[in-house]
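Chemist: Structure for this input, please:
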Amino acid sequence: MNPEESMRTKRSASTRDDAIDTYTKVASIAVAIGGWAVGMYAGFNVLVPLVATAVVWLAGRHLFSEPKQIMLPAFCVQAGHLVWFVVVAAASRELMNPHLIDIVWLSIGLAWLWLRPGKSALYVLMVYQLLALPYNLLQFSQADFGTTANKVLLVHVIWRCIALFYMARMFYRLGKPVQSN
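Modeler: All right, here's what the predicted structure looks like:
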C-alpha cells in the first residue's frame, strides 16, 4: 500500500469513528433527557429499581467471574426489578401478593442465569418478560395519566424493555465466536 492510500484509509477510519462518537453522544443526551423525564413523572417509583439495579451492578463487577461478566447487564436489570417486587410485597404485608409469580419466576430465572449462564436461562427469562410486558402495557393504557398505578406501570414497562434489550444483546454475544488475542 502506498502512502497516499494509507492516508485515505486512516482518514476514512477517523471519519467513521467521529460519526460513531457523534451518534453515541446524541443518543446519550436523548437517553439522559428521557431518563430525567421519566424520573420527574414517576418520582419515587423509579428509585427502588434504579438503586437496586446499580447496587447489583457494583456488586456483580466484583463477584462475577470474567466469563460471567457477559450476563451482568441482563442480570442486574432483572435483579433490580426483583428487589422492587420484594420491597412492594414486604411493604404490603400480604402473604399471597399478586407479585408472587413475578418473584418466583424471576428468582428461578436469575438463579439459573447466575449458576449456568446460557441460552436456556435466557429463554426462561425472555418468556417471562415477553408474557408480562403486554399485560403491563394493557394495564398502563387503561390507567389514568398521573395516577400512581400509571407511574408504577410505566416503570415496569421500561424495566422489562431494558431487560429484553440486554438479554437480546447477551443472546447475540453468546452466539459469536470467541476471539483470541
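Chemist: all contacts plus neighbour counts: C-alpha atoms, from now on.
Modeler: Fine.
Chemist: Next, count neighbours for residue 10.
Modeler: A count of nearby residues for residue 10, using other Cα atoms under 10 Å, gives 11.
Chemist: Helices of the chain, start to end?
Modeler: With DSSP state H, the ranges of helices along the chain come out as 3-42, 47-63, 72-92, 100-115, 119-142, 148-175.
Chemist: Looking at these, which one is packed in the most?
Modeler: helix 72-92 (a mean of 20; mean count of other Cα atoms under 10 Å).
Chemist: just the angle between that one and helix 47-63, please?
Modeler: Taking axes from the mean of the first three to the mean of the last three Cα atoms, to 10 degrees, one finds helix 72-92 and helix 47-63 inclined to each other by 130 degrees.
Chemist: Could you also give me the structure for this second sequence? I'd like to compare it with the first:
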Amino acid sequence: MNPEESIRTKQPASSSNDAIGTSTKVAGLVAALGGWAVGIYAGFNLLVPLVATALVWLTGRKLFGKAKQLVLPAFCVQAGHLVWFLVGMAMSRPLPGSNLVDIVLLSFGLTWLWMRPGKIALCLLTVYQLLSLPYNLLQFSHAEFGGTENKVLLVHCIWRCLALFYMVRMYYRIGKPVQGQQANHP
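Modeler: Below you'll find the predicted structure:
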C-alpha cells in the first residue's frame, strides 16, 4: 500500500472526540497550574503528604493484587494524610490533643478499609472527612493569609477533598460488575 492510500483510509477525528481531548487538556493544564500555585504557597507543608501518598500508592501497586487496587486511591490519599499527622506531631511534640483523635480515627478507618474493603468502612471514613472538612475550612478562613497555620490548613482541606473524591468514586465502583463478569451473564 502506498502512502496516499494509507492516508485516505484513516478515519477523520470527530468533533466530539476533539472537544473531549481539548477539554481534557485544558483541565490538565488548569490542574497543573493550580497544583503549582498551591505548591508555591504551601511549600514544605505540601511535600510530606504528597510524598507519603505517592510512596503508599507505589508500594500498593507493587505489593498488592488486583483485588485491592480498587481500594488503593482512597487508601493512599488518607494514608498520606495520616503520615503527615504523625510527622507533624513528632516535629512539634504537642500534648496529645485534636491530632490524636485524627490519628486514631484515620488509623482505625484505614485498617478496616484495607482488611475488609466495603461500603461500611467507606461510610465511616466519609463521615469522618465530612465532619473534619468544615472545621478545617472554618479555621482556614480565620487564619492569617500567608501564615503557617493558613498553609497547613489549606493542605488539610485539599487532602480531605481528595479523600472524599476517591471514596465516592470507590463507593460507586464497588457496586458495578467487573467487565469480564458482565459478559458471562445473559
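Chemist: export the helices of the first structure to JSON lines and tack on distance to residue 181 of the first structure?
Modeler: Listed next are the helices of the first structure as JSON lines, based on distance: least, Cα to Cα, whole Å:
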{"stretch": "helix 3-42", "distance to residue 181 of the first structure": "22"}
{"stretch": "helix 47-63", "distance to residue 181 of the first structure": "23"}
{"stretch": "helix 72-92", "distance to residue 181 of the first structure": "23"}
{"stretch": "helix 100-115", "distance to residue 181 of the first structure": "27"}
{"stretch": "helix 119-142", "distance to residue 181 of the first structure": "25"}
{"stretch": "helix 148-175", "distance to residue 181 of the first structure": "17"}
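Chemist: give the contact list for the most centrally placed residue in the second structure.
Modeler: In the second structure, the C-alpha nearest the mean C-alpha coordinate belongs to residue 162, at 3.8 Å (Cα atoms, centre = their mean). The neighbourhood of residue 162 of the second structure, defined by Cα atoms under 8 Å, 6 or more residues apart in numbering, consists of residue 77.
Chemist: Residue 84 of the first structure corresponds to which position in the second structure?
Modeler: Using TM-score structural alignment, the equivalent of residue 84 of the first structure in the second structure is residue 84.
Chemist: how close does its match get to residue 123 of the second structure?
Modeler: 22 Å (Cα to Cα, to the nearest Å).
Chemist: Quick one: map the residue nearest to the centre of the second structure onto the first structure.
Modeler: Counting by TM-score structural alignment, residue 162 of the second structure lines up with residue 162 in the first structure.
Chemist: ditto for residue 44 of the second structure
Modeler: Aligned partner of residue 44 of the second structure by TM-score structural alignment: residue 44.
Chemist: how many neighbours does its match have?
Modeler: Neighbours of residue 44 of the first structure under the rule other Cα under 10 Å: 12.
Chemist: Contact partners for residue 146 of the first structure?
Modeler: By Cα under 8 Å, 6+ apart, the contact set of residue 146 of the first structure is residue 41.
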